[in-house]
Every structure is written in structure tokens, then in C-alpha cells.
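Asks: Dropping the sequence and predicted coords here.
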Amino acid sequence: MSQQAIHIALVGNPNSGKSSLFNSLTGLNQKVGNFPGVTVDKKTGTVTLDDRTRAELIDLPGTYSLYPRRADEWVAYKVLMGADTEVKPDVVLLVADASNLKRNLLFCSQIIDLKVPVVMALTMNDIAAKKDIKIDISGLEADLGIPVVAVNPRKNKGLSELKRVLAQVVRLGNNTSPRDFIENKKLAPQAIPAVQELNSQLSDYAAVHFLINHEHFPIGNTQQEKIEKIEKDFNFNPTKTQAEEIMQRYTRIRQLMKQNVLEPGPLEKKIFTDKLDNLLLHHVWGYVILISVLFLLFQSIFWLAVFPMDGIEWAFTEISSWLGAHLPTVWWSDLIINGLVAGLSGILVFVPQIMILFGLITILEDTGYMARISFLSDRLMRKVGLNGKSVMPMVSGFACAVPAIMSARNIENRKERLLTILVTPLMSCSARLPVFTILISLVIDDTYYFGFLSLQGLVMMALYLLGTVMALIVSYVMKWFIKISEKSFFILELPIYRAPRWKNVGITMVEKARIFVTDAGKVIMVISLLLWFMSSYGPGDRIEQTEAKYANFIQQYPEKKDSLERLASTEKLQNSYAGILGQWIEPAIKPLGYDWKIGIALITSFAAREVFVGTMATLYSVEESDDSSLREKLQSAKHADGSKVYTLAAALSLMVFYVLAMQCMSTLAVVKRETKSWKWPIFQLVYMTVLAYTMSWITYIIFS
């Protein structure tokens, strides 16, 4: 029997459980594209409802009502209004949060009045139960006039019933609510029938939206002019109509809640939340606690990661030593030991720190404290041209700039969104963490003040604060040059405080570690192997001449064999392709305190910042064949004149460079995608490189 193919639009408020339901229904049958003409993700997936019905599920961006402000809300709005030329859903699957039903019912009631087939999936029922909220689902169904199904996507509860109801609605055809949620015709009693004469298929409420937003719909010029005339003839006022509609809807929602929802418990939780907010949002103590939380976050990266990192370093040293002792002395064994194993060690040694960073950020989000960080930061953000919503992308930038920049779509104001995109890469992402960690361990003593304040942790926090402060300064300067005038609003819903979902924290940590190892790891491995080749071979017969020269020296002075072999390795590296490239750029970076090997690392890490460590691991493994760790090799690295390469001044200069430089091709690509222009990513690359070079030079001068 052939299956009927249908289209279902998945809609709902942000944070209502929509993504969880989408993932549970579609599993791995998903693909992500873009809605035509806009930088908004189009997630689609296939789901089998029954043996006769197969559906394409389209996950529309989250929105609070049918009055769009952001680009992603316009996408959802046009699909629901039938104004999208590509997406034409047969059924709307509306996700509503049972623990916050009153807010969700506004959007629900508007969709019902569009007279499209709707099914409501009621999520967050476990949270509602914990808050002692009891919902009469059959009563809610009767009052709304649509099917309501309680689901728990995380535990796969209610999904079979939801599929059955969706298939039933499809077979019944145009199964819409028999009555309006409010008396929409009274909103514009003369204008609505006049619009319906132009399009008889419009419901009363859809006609209201045609009066308000017809300029955005794909209708001919003649109809546009006729609707404009109707507006003028009947003195239609969009703002007044919208305000009146919302008031009427909430009046009806309050009645519906009273009849079908019993909520005796939330007051206690609200009181607890308010008491906690009195402290955490205090105009003085709130900021003290915020700085303490961030300090604890950076300290923990060192405290908790030290043992697993030492264990991984020891394991790779042992593996290299064993392979060196058992493999023959040929080119492919050198490739395995100094290319493959050295590259792998540069990836895996930092996995514990990345897992800890993401785990702690997830805890902040899960508990509800991340939203408070936005609230606390709004006043400061406004002074530099941003707003409180900019904090979420900027804090997310501590993890990775790519999703952080994409999350800036939630900022309605175009100027604030652009400024957020331009400064977010200055936040120190997890890719910089390996660079900071190894350089701090080289030049900063493992000293503790008052028994618990780690000097290394303080330096790490200072680097993160430097990126944050520079982001604010850059935004303040840029706000005077970017000429976009638009009103700005900061509306933020503060969630109640909840215990973190430890399973979610664990999954996030494992997933982020997997992404780092597979995505960043691929780049690091490819560059490590390429560097091995560039470091092992050179133009002409330079390498062979060097080998012959030192073989002759060793024959003449056998007692100096060890030191001569080290000199031979160094000279061979200098005559390799990598050495020649590094020496070519050395004059440009010498004022910053860097040698040619650091120059090579700066070039390779433009692909991805974390490649720095893999580059250094490969270069020093090729040059030195002993079993010491990378940290020990860097510690003993010397210039030609015998002076140390990694002095305090040089290491601090290098850390500052990595804080401020734009060394991430993926970030530039996503900025181009979000701004729809190469102008802004090129500008970003130039200003960040100039800023990094200048500040690194100043740092080197000060500490020399």
C-alpha cells in the first residue's frame, strides 16, 4: 500500500520543548538547509504516522505570537499565513509548555483563529507536576476545539498517540476549530468583510493580518492597492487593533485557565525564586557573585583537569617511547611517531578541559543563572551600543564563536545584532584554551594565594577578561560609525531556578568532546601530517647535504655524537620547507618576541586556533627525537643566540595575540552567512589582526 505524503509545520514558543519533540519524531531522518532569501535554518525531517501516512515535519523558528519582529519570526509567520511560496503545511503541530500554559495559549489561540488544522502537543508535563499544576486535558480540548496530546519527547511518552491523532486529522481533511477563540470580526467590523470579498478563503482573523501586513505577502499590486484603500476608507488602526486583540485573548485565556488548570503550588517556588533574585540580581552583590562564579569557572578548568591531562601526556610519552624502540628507523615510522602520534597528543590532551568548560556552562544554563547574567549586564551593554540579549551570544562565545554568532539572530535591533556579531569572536573560545594552558604552564608559577587562589587560574581569568573588555571597547567605538537607526527593546523572561539535569550536562560534555576530537581533530591531524612532510623535506638537496655534513662531524668527533645529532636536527628543520617559510615571515613577528617556529604556528592556526599546539608538537618532535613532553621541549627551546624563546614577555605577548586575533576560517564563513556580505568578515579580519599585533607588541615591550 502506497503511503500518503503530507507536510506538518512544527511551531511553538522558544524553550517549549519543540526541538526535543522534533528530534524524537524524526530521529536521524533530518536535514538542515536555509529558507530562501534569509539566513534562517530550515530543519526538516520525515516521520511515519501510520502504514498509510508519511509526513515531512518542518521545524519552524520559535515565536511568541503572530506579530513578528525578527527575521526568523517572519519565516514562521509567512508559513502560517500561507504566504510562503515553498512551504505549504497540511497540519500545524503546536508545542505548548504545560508548566507555562498561559503564555503559550496566546500563540495557540491565534493559530486556531486562522482556521488551519491544528494539533497541540503538551510538553513539560513532568515540570508541571513538580509545580503541582493539574491540567484537565479533555476540558482544554473542548474549550479550544482542537486535539490535545500530552507528550514527553525525552522518554518517548505519548508519541504513538500523537502520530495517531495527526494521521486522523489528515484523513478528516479541513478539521479546524468550529468557533473563533475571540470575536475577531468585532476588531474591524467593516474592514474585515471588505478584505474577504477580495479573498473569500480568509478567516476573520487572517483578514486582520492582511490589513496589517499585506505589504509582506505575495499578492498583486492591484490587491495591494485595494487593501490600502480599505484601510483608509474604514480608518483601520493596526496598533489599536493589535492591542485590543491581545487584551481580548488574555481575558479569554484567564477564563480558560480557571476552568481547566489547577495551580496551587507555583507561589512557593515563585517566592523562593524572588528571594534568590533579591540576592543574585542585587545592584552590588549581584555583580560580586557574578565575578565569583566566572572566577570559579576558570579556576575549575585547572583544578579538575590537571590529573587527566597529566595522565594523557604520560600515556603518549610512553607510546612514543615504545614505538621508537620497536619500529625500524625508516621514513614511515618517523611519520607515525612525529606526525600521527604527536598530532593526536596535541588533540586529546585538552579534551578534559573542554569537557569541563562546556559542562560548567551547561550547568549555568540549566539552573537559570545564565538568564540572570543577561539581566545584570543590560545596563553596561547599552552604554557600549549593545543590549542584555548580546550577553548570551558573547558568553556562548567562550565555548565557540560559530553557534554564538548564529544565536545573535534573537536580537531584534539590526545595529545591536551587527555589533554583537562583530565583537563576539573577541571572547576567548574553547579553541584558544589549549594555547593558553600550555603557555601559562610554561611561564606562570603554580603558586596559590590564601591557600586557594591559583596564580595560573588568575592569569587565565585575566585573559578571558581582556577579550571581554576589548569586545566592549570595540563595540563602543564602532557604535559611532555604524549608522543604523532602530528602536531597541530588552524583554527577557527569567526562568525559575532549577537543579541542573545531570544527564543533560553529561551528554553535552561528551558531545562537545566528540565534536572537538572529530571536527577540530581532523584539521589538526591533516595539518600535523602536512607539517611533518614540510618539516622533514626541503627544496633541492639541502636536507641531504646537512645529513652528510653532520655524519662526517660525528665520524670525526664520536664523543660529541648526542650534541651533534641535536644540531643536525635543528639545521635540517631550518632547511626544510617549513623552516624556510618560518624564516621568511620571522622579520614581521620578531618585534613581538616570536621565532620562526611560532610564525609557522600562527599561519597554520588560521585554519583553527587549536592547531597551534599540534603544530608545535610536530615541529619539536621532528627536531628532537627524545621522549620528553611538549611542555618540556618548549621550556628548553632557545634562539640562535642561546636565549630562551618562551620568556615571560614572549609568552604573554603570544597569549594576548591569540586572545585578540581572528584565526578561525569557520567564524569568518558564518559572519558572511549572517550578514549576507563579505564586507563585514573582511573588516573583522583586518581590525582584529591589527588590534592583536598592536596589543601583543605593547605587551612584549612592557614585560621585556
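Replies: Right, received. Where do you want to start?

Asks: From here on, just use CA atoms for contacts and neighbour counts.
Replies: OK.

Asks: Identify the residues contacting stretch 406-419?
Replies: 69-72, 385-387, 389-390, 392-393, 420-421, 475, 478-479, 482-489, 670, 674-675 (Cα atoms under 8 Å, 6 or more residues apart in numbering).

Asks: Please pick the buried ones from those.
Replies: For the contacts of stretch 406-419, a burial check counting by 16 or more other Cα atoms under 10 Å picks out 71-72, 385-387, 389-390, 392-393, 420-421, 475, 478-479, 670, 674.

Asks: Kindly confirm whether my reading is correct that K43 touches N29.
Replies: No - assessed by Cα atoms under 8 Å, K43 is found out of contact with N29, at 10.6 Å.

Asks: Comparison target below:
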Amino acid sequence: MTVATQPDIKQAERPPVSQAIAKIALIGNPNSGKTSLFNQLTGLNQKVGNFPGVTVDKKTGISQLTSQLKAEIIDLPGTYSLYPKSLDERVITDLLYDPASKHFPDLVIVTADASNLKRNLLLFTQLADLQLPAVLALNMVDVAEQEGVKIDIDALQRELGVPIIPMNARKGIGVAALKIVMTQQLQATTKSFYSIPQELKPLLYVIKDRFDLQNEYLALQIAHHYKNLKFLNEEDVAWLDGHLEAAEFKSNTLQANETIARYTLINELLLDAVRVEKADKDEKFSNRLDQVLTHKIFGYLIFFVLLFLIFQAIFAWASYPMELIDEGVASLNGLIQRNFDGPLVDMLTEGIIAGLGGVLVFVPQIAILFAFIAILEETGYMARVTFMMDKIMRKFGLNGKSVVPLISGVACAVPAVMSARTIENWKDRMITIFVTPLMSCSARIPVYTVLIALVVPEKYYFGFMNLQGLVLMGLYLIGFLAAILSALLLKTILKARERSYFIMEFPTYKMPRWKNVGITIVEKVKAFVFEAGKVIVAVSIILWVLASYGPGDNFEEARQKALTEARVENLNEVQTENRIASHQLENSYAGIVGRSIEPVIRPLGYDWKIGIALLTSFAAREVFVGTMSTIYSIGEEENVSTIKNKLMTEKDANGDPFFTPARGFSLMIFYLFAMQCVSTLAIVRRETKSLMWPLAQLIYMSGLAYVMAFITYNIFS
């Protein structure tokens, strides 16, 4: 299959692209290769923001088209048509129906699955009738050929009136040709793919006049979607309400009729341009594989084994790079302390570097987790997991689409909560949003790792089963169990008459595109380090100040008391300095705050130092490790460099190790259940448009964490 010549398309009457960075929107059906194409065009030159006025992720990137010419690529949510079914899809109508917007694209690239053109062309014909300059990126041509689908690119190009670029986005084939077309000034096709009923013409005429529109189909789309278009003011909405009611405008009926008419036309278009040379009598490889991977028994066992391998790898593979990072941070601290002195040096080494070191050391584990998630998504297996879990989820008040937020919650609860927008049923969506934070996110990994290393021995069973990895997997499974049981509880409380349906399309199994996996790892790790780093630097500096100073003469009195004890006990110089540091920390501002909450947390086995960490980690869970590192780096011996060793040397009042299995498991359970993430609460508030839901989450999860941590501490004591 060769790249066809470009049809005779008129030049658009607008300034040349070279005068400014062109805005190019990337749109297509789910599983049409849109993400692969976006990664090919932008590489690592990507950033994630929000679309104006909403919390939907806006993924953009800069593509170098030529040595002098760049373009901004906007990756729009996947959709099957311009009639949105989810909140994510509505941003498409907001973007494409407002030509006056500064975000309005100069060009639209429509990705289409060559092996399923009929379904994919529905969206294209709608965009074409909006008279948007467009290019059709005909993706997966290799899959189409394997299935015996032959496409006459020249014929199809003449029928559609736009450039068509055959490609394999996963391998980068056709991307260079697409970039060449993107540099040209294209105008929309002059072909029309839908005849608007004559009885609607008077209504559409007044809408065009009211909003100064040139396109009749755009006027029709505004009539369909006006209640959800953010660029319309209240006066416009009221005006449309009146005119549509007077015209007896039946939106749902008209949408259904339009879709039928478009598919009828698409069938005619494809008669001459597409032919199937061999019948697909044998089961496809994907279908044969699905018989095993989605089996009602073996499917779940295979998924469980995959989870087991992932959590084993998180500990086994990450141990060596973690040790290198840990030793590097300790060496840097030691180098600075040996060559410099003063309060600022103390703040740098004991505050900032100690706090950041507690996060950087976990980068290998975060990278491994995201690598596995990316591979499962790239291969198409994650869609099967969603399908398998649907029957189970429905028993607990959820549905198959709830699995996506729950699995995404293993990475981060914020995008996971936002991904619940794909759930049309209000009740299912609210339950999913409420329970998703119970899934153990990547921010909990540093907490789990430190505590597991403290109280769980590094043992292997059968030569490969790591006990620490089993405990980590157990924590994730407890989180999932808590989520579905909480969903069952909410199911009985929330009342809704809506019935939910679960319809999805399985992508074919593919080998992972390693470039996409690599980009995912880099982007996620970068977000984890920098987003967590901002909070940790701020918290570490504040905490160091609070731990290094105290009110009035408290510090000097604590010093004199420590010196008296040292003389009585005949302590050496190093032991004396440690005793002074311990007394001063206890009498610092941080110590006073910790002491004030100690009575509340004492039943859980915690002391005032852990209390400080619990308070600071309400900003973000991962701050716990940085806080503990900062707290225990003040006054410790120089040869105690790593946070694990610092915590292992901590003693209780009787001189026994402070971090016993009872305290360690109690802390793990507390952090498993507790809602200690301000960002998640904020995003729940924005997604539900209610303060009730985040407050209910905070109260419920905090109470659950306290009760379960209390039970755990008493069981292991």
C-alpha cells in the first residue's frame, strides 16, 4: 500500500503556518492508534494541563515538522462521534464549536482504524461537515492487510476530498508523510456527507444569524449541545431554549436519524474503495487468546499471577538501583557536612536533601510499576481485565468501567477520579469516585517500602517468592477489598433509577510499543518527582525550622538538662550531643505539636514523632518518608545514613527497638486507608461539584484508618 497523491484542495485563506505555531487537533475513535501517533509526533516534548473551565486532562506537545516549522498538537479524548456520552468527550464539542476561541485548531488530524473503516468514518464525516481542514491518518494498514482488507487509497481520497496518509503509528511508518501534509495550508473538503432535513432550515437560519455562523451543520450541533457548551452565556441558552421549544426540536430522534443516514452513505462510499479478498473463517489469534485470558476461571488466575509477578519485581528488581541512590544521597550529605558548617548547611542537609532523598530512592520502584501498567495497556490486556471484572463489580454497585479508575488509582487517585467521567450512570460514577482513593497509589509505595523493610524479614520461599513482595501485594489486595466493600455499602445508601450498561470494544493483541512505554515511564516518574518534590521541599524546610527552634528558653533549658544527664551517666562526646539533640527536638515547636496530638494516637502505638509525620503527610502521603528522614536526621550519628537505619536505631523508653511489627503493620494499615491527599479531595470536589463528597471521604476514610490501625496494633502486640 503506497501513500496516495494529495487531492486538489484549495488553499485556506489565513496567514501561513510559518508565521506562528499552528494548533493541530488529534481526534479519533478509542483504540484507533491516536496515542501512538501523538507520541510519534511529539516524543517527550509533552505536557499535561486542563482544558479551560474543566478538569479534563489536556495533553499537548510540540512537533518539529521541519527545521524551521513547529506545530502544537492537542490530543483530544477518544470518541466515536460528535454526540458525547461522557464528560471527557464534551470538551471536544467545546473546542470545535467555538471558532472564536484561542484554542480553536487550524487543522484536524482524524485517526482511523483501516481494518474497521465503516465505524471510524462516522466521526470523520461529522468533522468534514463542520468544514474543518482535515487529514485522515489511516492507521493499522498492516492489520487490515492481514485480514484481507484492501483499500484503494486514491478512490477513497477522491470520495472524501481530504489527504489520506496510510500509516502504522506504532512503528512510525507514515509519520514523515503526515508531517509533510501538516506543513501545507489545507482547506476543508467541499463535499457534504449529510443532508439536513428541510423542516430544520428555518430554525438553523435564525441560529446562524444569532451567532454569526457560516456553517449550517455547526448551527445544528449547537442546537443539540447548547446546554453543555461553556462559551454560551445564560442569555444565549435562554434564547435557544425558547426557539427550540417553539420548533419542537427533538434532539435524540434527530441524532439517531442522522447516524443512520451517515452509515448508509459510508456503506456506499466504501463499496468502490474497499474490498475483502478472503473470508475470515478461522478464529483470529486474539479471539483464541481471549478464550484463555478471559476464561471464567483461568482468566482470574492469570491476572492474579501477573499481579504477583509485578509486586515481586517491584522489590527484587529495584533493590540495587535503590541502594545506589540511597548511598549517593548519603554521600552528598556527608560531603557537604564535612566541608561546610552553619545553620543554612544544616537546613540543606537535614531538611531539604534528607526529605528529597526519601523520595528519589523510590524512583526505581515507581518506574517498574508504571512500566508494567504501560505494557498491559499497550498489549491490549487491560481492556480484557475491565471486561472480566464487570460481573464482579456489578455485585458491589459498580460496573466494568469502574475498573479503569480503580486500576488507575494504583498510579494516582487524581487522574483515576477524573477517568470516572466515562461512566454514564450517576450512581455508579459517584460510588467509583468515592472508593477509588482506597486503592493504594504510587505515593504510598515509599511508606510501604520503608515500613516493610523495617518489620518484614527479607526471606525467599521456593527460591523466588519474596516475603516482602508478598506483603506489599497483600496491602494492595486489602485496599481493593476495602474499595469494593465500601462500594457495596454505598450501593445500599444511594438510590437511583438509572440502569447502567457496559459496552466496550476489545483492541487486538499487539506487542508493546517500547517507545510509548518509555515515554509513559519518563512522564510519570517526572510528575511523581517534581510534584512530590515541590511539596516535600516546602514541608522539609518548614519542618526543619520547627524542629530546630523552640519557644522562649526551652531550647537552652533542654540543653542544660541533657548536659546534666550526660555527666551523671558519664556519656562520651557523641552520646552527649545526641542526648542534647533529642531533648531539644522534644522541646521544639515540632515537638510541642507532636506532644499535643500524642494522646490521640497513642492507642495506635504511635509517639509524638510519628504524629508529626501524620500531620505533614496530609499534604501528600509520600511526605511521610521525607518527614521521618528529617526528624530522625537531627542529632543522629553520622554513620547512620539511610532512613531505614535511622528508624531501626530508634529505641523506646525501655531501650527496645521502637519500630516493632505491631507499630509497623499498624502504620501500613493506617496509610492504606487514610485519605491523606489534599489534591484528591480537591479533585473530588471539582468532579462532584459538591463539598459533601470530599468531606464524607475524609471522615469515612480517616475513621476507617484509625479503627483498622488500632485493631492491627492490638493483634500484633
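Replies: Arrived safely, thanks for sending. As the structure is a prediction and not an experimental result, all values here were calculated from the model.

Asks: circling back: out of the buried ones among the contacts of stretch 406-419 of structure 1, which are inside strands?
Replies: Using DSSP state E, no member of those sits in strands.

Asks: Just give me the closest of the residues you listed to L592 of structure 1.
Replies: Taking Cα to Cα as the measure, L592 of structure 1 sits nearest to S475 out of those, at 26.0 Å.

Asks: show me the contacts for the equivalent of that closest one over in structure 2.
Replies: Using TM-score structural alignment, the equivalent of S475 of structure 1 in structure 2 is A487. A487 of structure 2 sits next to F396, G397, L398, I431, T432, V435 when contact means Cα under 8 Å, 6+ apart.

Asks: and if we set it to 6 Å?
Replies: F396, I431 (Cα atoms under 6 Å, 6 or more residues apart in numbering).

Asks: how close does it sit to T436 of structure 2?
Replies: A487 of structure 2 is 10 Å from T436 of structure 2, where distance means Cα to Cα, to the nearest Å.

Asks: What of F502 of structure 2?
Replies: In terms of Cα to Cα, F502 of structure 2 sits 19 Å off from T436 of structure 2.

Asks: rewinding a little: and the buried ones among the contacts of stretch 406-419 of structure 1, which two are furthest apart?
Replies: The distance between the two most remote of these (Cα to Cα) is 25.7 Å, for D72 and M478.

Asks: Neighbour count: F502 and T436 of structure 2, which is higher?
Replies: T436 (32 against 13; other Cα atoms under 10 Å).

Asks: ok, for the more buried one, nearest residue in space, not its chain neighbours?
Replies: L406 (5.4 Å; Cα to Cα, 6 or more residues apart in numbering).

Asks: Mind telling me what that neighbour corresponds to in structure 1?
Replies: Under TM-score structural alignment, L406 of structure 2 pairs with M394 in structure 1.

Asks: Kindly tell me how buried that match is, as a neighbour count.
Replies: M394 of structure 1: 27 neighbours (other Cα under 10 Å).

Asks: again with the one 10 residues further on
Replies: Applying the criterion other Cα under 10 Å, we find 24 residues in the vicinity of A404 of structure 1.
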